[in-house]
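Colleague: generate coordinates for the sequence data below:
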Amino acid sequence: MKISVVILNWNTCALIQQFLPIVVKNSEGPDVQVVVADNGSTDHSVAWIKANHPEVRVIELGQNLGFAGGYNKALSLINSDLSVLLNSDAAPAPNWLPPLIAAMEQNPQAAACVPTIKDYSQPDFFEYAGAAGGFIDQFGYPFCRGRLFSQAEEDSGQYHQPGSIFWGSGAALVVRTRLFVTSGGLDTDFFAHMEEIDWCWRVKNQGHQILYVPESQIFHMGGGTLSYQNPHKTYLNFRNNLFLILKNQPGHGAYLTIAFRFLLDFLALLNFAANKEWKNALAVSRAHRQFFLQLRRYYLKRKRLMPLVVQKEHPETYQGSVVWDFFAKGKTRFSQLRFNPRRTV
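Modeller: Coordinates of the predicted model:
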C-alpha cells in the first residue's frame, strides 16, 4: 500500500523546522511520501521546506482553508491508498508506519486507524489530543483512553491492546484516501475541534471501523493553535459537540440527548462562573445561541446522513456518564470506568 504523510501548515515555520526532519527520517520507504499542504503561509516556511527537504512534496493551496478545508483539498490531490493527517507539532517514533499500514491491510472494513499519542514534553505520559484512542459516552461526551479531561495517565502498557475505538485524533489519523474524499471529508462548518470525531462517527454509522494500533507511537506537543483553557476553544467544543450529536446520533434519542446536554452544559456554565472564569461561562452561552442559529443547517445535514446509516449502535459507546464519573465519583483513569470496549483485531 502506498501511503502519504500529510502535514497541514499555516505559518508554523518554527514547528516545521523542528518536526519535519523527524517525520522525514522516520517515514522512509519506497511507498511512503511526505507531503506538506500549505494554507497560504506568509512566514517563508514553504521556501524553507523546498530548500532543505526537496524530497517532500509541497501542495500550495494558496489561501487559508482551515484545518478541515485544507485537508479536504489536499487529500483530493493525493493518489496514495492511505493518507496520514499529521499535525505539524508531532514527532513520530521510528518504524511508526508499518504497524498502521498492516492494520489497514488486514482489516478491509477499517476506514481509519491511529497510533498511540504520547506527550512530547513528558514521553512516558499519554497526550491530551488522542492518547490511546477515543470513545464517547451515551450523552455524547468524547473522551480518551489514557486521558480523562485534564488527567493524563502514565503509559505503563495498560492499554497496549489493539482494537476498535469510536474515534481517532486528527493529530495523527490514518485514513483510506478515496473513502475520506468520497465520504465528504471533514465538515468545514465545524471550523476547528471535533471535526475528526464527526467524520469517524459518520463512517462508523455506515459500517466502517476505526482502529487503535498501539505498536505505533507519535509524540505530540499539543496546544499549538489554542490552549486548552482558551475561551474560544471552550466555545467551539461546546457548540461542535451539540452539532456532532444532531448530525450523527440516529433516532429520536438524539433530541433527548441534546436536551439533557443543555442541562449539563448549564451546570458547566455555573461552575465556570463560580470559579470566576467569566469568559468561559460566556463561551458556553454563546455556543448555545449559535447552535440554535445554525440548527436548520445541521438538521438538513442530518436528513442527508440518516438514510446512509447501517449501524445504529456501537460497542465503543460508554453506557454511562464520563462527566459524572470524573467530577462526582472521582474516577480519573479510564480503567476505573465499568467499560471494556476492546475488540481485538
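Colleague: from here on, just use CA atoms for contacts and neighbour counts.
Modeller: Will do.
Colleague: residues in contact with T12?
Modeller: 43, 45, 88 (C-alpha atoms under 8 Å, 6 or more residues apart in numbering).
Colleague: top of those residues by neighbour count?
Modeller: With neighbours taken as other C-alpha atoms under 10 Å, the top of the contacts of T12 is S88, carrying 28 neighbours.
Colleague: what residue of the chain is the furthest out?
Modeller: A51 (31.3 Å; C-alpha atoms, centre = their mean).
Colleague: can you confirm it is in a helix?
Modeller: Yes: using DSSP: H, G, I helix; E, B strand; the rest coil, the assignment for A51 is a helix.
Colleague: I have a second one here; can you model it like the first so I can compare?
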Amino acid sequence: MKEAAIVILNYNGEAMLQKYLPQVISNSVYDIVVIDNGSNDGSISYLQRDFPEIRLVLLSENHGYSKGYNLGLKELKDAYSFYLLLNSDVEVSNGWDKTLVGYLLQYPKVAACQPKVLSLKKKGYFDYAGAAGGFLDQLGYPFCRGRILHLLEEDQGQYDDSIEVDWASGACFCVKSAVFHDLGGFNPFYFSHMEEIDLCWRMRNKGYKIHHCGATSVYHLGGGTLSQVNPLKTYLNFRNSLYMLKGNLELIGFIKVLILRMILDAGAFMHLLLTKGVPHSWAIIRAYRDFVINRDALRYRQSQKVKKHTSAKPLAVYCIIWSYYLKGKKKYSEMN
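Modeller: Okay, the predicted model is just below:
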C-alpha cells in the first residue's frame, strides 16, 4: 500500500486544471488522481494529452462532490493509506502534501486535518471555505477561525498554530483512507456542500479527532463550480444542514435544535427575500420540503448519535447568529 494520493474531483473544469494543476504537480510529492464527473468540456483530452502520468477515474455523469468522491475513492480503496482531497481551484504551497500526511502520522488519533486556507480573490485574507479550521455552534451553524459568517479576517499569523477543530475544509484536507471507507465516506445524498462537516462530525462521534495544521497553507479561489449568487448554493446549505443535524443528533436533541433553527431560518428567509430576492428565499422553503421528503438521505449509514453537539472549542458558542448580530462579535478571538 502506498502512503498517499492527491485526489482532485473535476467536472467541466478544464480552465481550472490548466491554471492550477501544473503548480500542484511541481509542489507535491505524492501520486495525483483525477476523478472526472462526466465532463464534456475537454478536461479529459487535456489531461490525457498533457499529463498522461496522472491516473484518471472516469464516471459516467455528474454525481456531485459527495457521491463523485465516494465512487472515485472506491477505485482507490486499499491502494493508499491517506487521501489528500483537493479542489481543482486551489493553489498549494511547496511540500503541503507531505506536511499534512506527516501530521496525521504524528497524531494517530487524528483522522483528518486541513491546512490554513487563504483566499486567492482577497489576498492576505482567510478563505470562506474552512479558513484556519471549522467549528459548529450548538445549533449546527458552521463558523471558522478567520471567518465568521461572511466576514473574513486578515491573516496576521494569529492562527498559525495547530489545534483540534470540529471540521476540516472540503477544499483541501487529508484523511485516513481506512476511516473514510469505514464510515461510508460522504453522504451521497448531499450532492455538494457541508458533506465534509457531516463526515467530520461522524468521525468525532466515533472517537476520532479533527485538526487544523498551521504548518502549511493553500490558496483557494472559491466559486469555481457554484457561486454565492446561485440559489442552488443556498438550497444545498440549508437542506444539508438539516440532514446533518438529523443524522448526528438523537431525536429529542434534534427536535430541540430544529425548533430554534426554524425560527432563525425564518429570519434568514426574510433577509434573503429583501437582499437577494425570491429565488434565494424560496430555496429555504424547498430545502425544508425536501428534507422531509427524502428519507433515504436520513437513513444513509446512520452514525453513533449524540444528545447534543460537543464542540472541540474550549468555550462553545451556542448560536453564532446571535453572537454576530446581537453581541457584535465578528472575529473568532472575540468568541472566547
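Colleague: thinking again about what came up before, separation between the residue farthest from the centre of structure 1 and A37 of structure 1?
Modeller: 16 Å (C-alpha to C-alpha, to the nearest Å).
Colleague: so how far is the longest strand along structure 1 from its chain's centroid?
Modeller: Ranked by residue count and defined by DSSP state E, the top strand of structure 1 is strand 209-220. How far strand 209-220 of structure 1 lies from its chain's middle: 12 Å, per C-alpha atoms, centre = their mean, to the nearest Å.
Colleague: next: stretch 286-300 of structure 2.
Modeller: That offset, for stretch 286-300 of structure 2, works out to 20 Å (C-alpha atoms, centre = their mean).
Colleague: now swap in stretch 113-122 of structure 1 and tell me
Modeller: 12 Å.
Colleague: for it, buried residues please.
Modeller: Going by neighbour count (16 or more other C-alpha atoms under 10 Å), the buried part of stretch 113-122 of structure 1 is 113-120.
Colleague: contacts for that stretch, please.
Modeller: Contacts of stretch 113-122 of structure 1 (C-alpha under 8 Å, 6+ apart): 90-91, 96, 100, 103-104, 124-133, 168-169, 172-175, 210-222.
Colleague: filter the residues you listed to the buried ones?
Modeller: Buried among these by 16+ other C-alpha under 10 Å: 90-91, 96, 100, 103-104, 125-133, 168-169, 172-175, 210-222.
Colleague: tell me how many other residues crowd S333 of structure 2.
Modeller: Quick note: S333 of structure 2 (other C-alpha under 10 Å) scores 11 neighbours.
Colleague: check which helix or strand covers the residue positioned nearest the centre of structure 1.
Modeller: In structure 1, the centroid-proximal residue (C-alpha atoms, centre = their mean) is S169; its distance is 2.8 Å. Under DSSP states H and E, no helix or strand contains S169 of structure 1.
Colleague: that one contacts G134, correct?
Modeller: Yes: using C-alpha atoms under 8 Å, S169 of structure 1 is in contact with G134, at 7.2 Å.
Colleague: what's in contact with stretch 216-234 of structure 1?
Modeller: By C-alpha under 8 Å, 6+ apart, stretch 216-234 of structure 1 touches 89-93, 95-97, 99-100, 115-121, 123, 127-129, 171-172, 193, 279-280, 283-284.
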